[in-house]
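Trainee: When you get a sec, could you give me coordinates for this:
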Amino acid sequence: MGSSTAFHLVFGALAANALPTVDYNFRPIIGVLSQEPSESLLDLLEDKNYTSYIAASYVKYIEGSGARVVPILIDQDDSYYENIASSVNGILFPGGAVSITNSSGYGAAGQKLYEHVIRANMEGIYMPLWGTCLGFEMITYLAADFQRWLTRCDASNKADRLTLQEGYMDSRIFEQMPDYVIDYVRLLNTTVNFHRWCMTPEDFTASGLSKDFKALATSYDFDNLEYVALFEHNHLPIFGSQFHPEKNPYEWASDEGHSAIPHDPFSVGVAHYFSNFFVNQARYNKQAFATKEEEQEALIYNYDTIFTEALGSSFTEAYFFR
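Mentor: This is a model prediction of the structure:
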């Protein structure tokens, strides 16, 4: 494969997503929600006093498309979440392994942020939200009136193509996707999954989610169970992927449990399409922090990463917070 072809794979999606430059935010900031570290993750660290973390792959994923990141901490008061959500240009709920209900700090903060996103968009403020894996599941839980319409499944360490659903082109995500990228997601195993809970198409309908959301694509677990892999809201800029696009370019664990992550140029190009798409959605939002000093204090650059893969983690790097 020639270098020009590789360049087209990685950067073509950005050109396809190009939006008018009028009233366009060229300094977008995405808030990424943190979550409680598992005991197994803390066991790898000398310092056991961290209360939350964010895998660095999510930060790089956003930065690679021209945005900056603010970590959103858990277990804060309402004014904290209101201020953050009123200052950033988009919000990302990452994957993980904690509760999607308010019994966890991740779930409690996610509920407040989701409610803010709904309210802001209804008031005319374009506020995009993306949920990946656990974040996808949390959006379904919140949008279905706090009902958990998930089925146990076996889809961990599995790379898949997407089965595109009827009407998929009638969506923000696919109407901007170049034909060659559509072919990659449709024909090649470019999306990687690490989840043990799925939402079936039947439950997507029975839950009432199909009234407000469109299921754009499905995938199949190891037992051939079909589940929703990608959705977006019919009217609001709310999106979710059960798969992990951030892992293709940025996670490198070599153990058997993570061997399915595709790093080929097709899969990396697909990952960059999704990050470019989401960051471009955030460019429609013109919110900002009250002062430059407040913005600088909030940015992820105030924190250092830890090379967690070297310690035995499945994450190559992670940020930890107190």
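
Trainee: contacts and neighbour counts: CA atoms only from here.
Mentor: OK.

Trainee: roughly how far apart are the most centrally placed residue in the chain and Y58?
Mentor: Centre of the chain computed as the mean C-alpha position; nearest residue by C-alpha atoms, centre = their mean is T132, 3.6 Å away. Relative to Y58, T132 is positioned 10 Å away (criterion: C-alpha to C-alpha, to the nearest Å).

Trainee: shared neighbours of those two, anything?
Mentor: Each of P94 lies in contact with both T132 and Y58 under the rule C-alpha atoms under 8 Å, 6 or more residues apart in numbering.

Trainee: and for comparison, fold this next one:
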Amino acid sequence: VMSRFLHGVGKPIKVWAILTVLVILCRVGTCQKPSFNNAPVIGVMTMPCQFGEIEEDGRFHPFDSKTMNPEDHFYYGLFNSYKTYLEIAGAKVVPIIHDTPREKLLPLLGKLNGVLFTGGGLDLVDRQTKEYHVYTKTSQIIFDYALNQTDMGDYFPLIGIC
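Mentor: Here you go, the predicted model:
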């Protein structure tokens, strides 16, 4: 094929052209392809926790103090075991703060491959006011999102561990 292109060209130029094409082909063949990370990104719902509970239980993974609500003396966190077993399975763990507003939660969910709801001693409904806890409201947004994604053909798994 090259001889057709180089018909009538001197021998030194033919050799030079062939070597140039070979070098280009070798470079193209060894170019690094973009690397992709196929690890799933799993959101894990945090739980509200009072400061005393964090100090007593070293198994609890708190998040930075900017997430504190000083009026309630609550902190957000999740048990290390949830984070650890997801990471051992190859997942990237993203905490979902349980009181994240809808307008911030939906874009975050679009970047996740699923959500884990952790178990614990949280009342999902206030016994006196009969109001849903903010954790329950946020969970409902996530559940509705998962249903919508699945209806559109994009499976969005949820798991709850009590």
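
Trainee: The residue nearest to the centre of structure 1 contacts P94, correct?
Mentor: Yes: counting by C-alpha atoms under 8 Å, T132 of structure 1 does reach P94; the two are 5.1 Å apart.

Trainee: In structure 1, what stretch matches the longest helix anywhere in structure 2?
Mentor: For structure 2, the helix that runs over the most residues, judged by DSSP state H, is helix 11-30. In the comparison with structure 1, helix 11-30 of structure 2 aligns to no range at all (TM-score structural alignment).

Trainee: Where does whatever helix or strand comes next after that helix end up in structure 1?
Mentor: For helix 11-30 of structure 2, the following helix or strand on the C-terminal side (DSSP states H and E) is strand 41-45. Taking TM-score structural alignment as the measure, structure 1 aligns residues 29-33 with strand 41-45 of structure 2.

Trainee: Name the surrounding residues that touch that stretch.
Mentor: Counting contacts by C-alpha under 8 Å, 6+ apart, the residues outside stretch 29-33 of structure 1 that touch it are 54, 58-59, 62, 67-74, 84-85, 88-94, 106, 109-110, 279, 282.

Trainee: what about that stretch, how far off from structure 2?
Mentor: If you overlay the two and look at stretch 29-33 of structure 1, the average distance to its match in structure 2 is 0.3 Å (mean C-alpha distance after the TM-score superposition for structure 1).

Trainee: follow-up on the earlier one: could you list which of the contacts of stretch 29-33 of structure 1 belong to strands?
Mentor: Using DSSP state E, 54, 68-72, 90-93 are the members of the contacts of stretch 29-33 of structure 1 that sit in strands.

Trainee: For those residues, work out which two are farthest apart.
Mentor: In these, the most distant members under the criterion C-alpha to C-alpha are I54 and G90, with 16.4 Å between them.

Trainee: Which of the two has more residues huddled nearby?
Mentor: Neighbours per residue, other C-alpha atoms under 10 Å: of I54 of structure 1 and G90, the larger number sits with G90, 30 against 26.

Trainee: what residue of structure 2 takes the place of that one?
Mentor: In structure 2, the residue paired with G90 of structure 1 according to TM-score structural alignment is G114.
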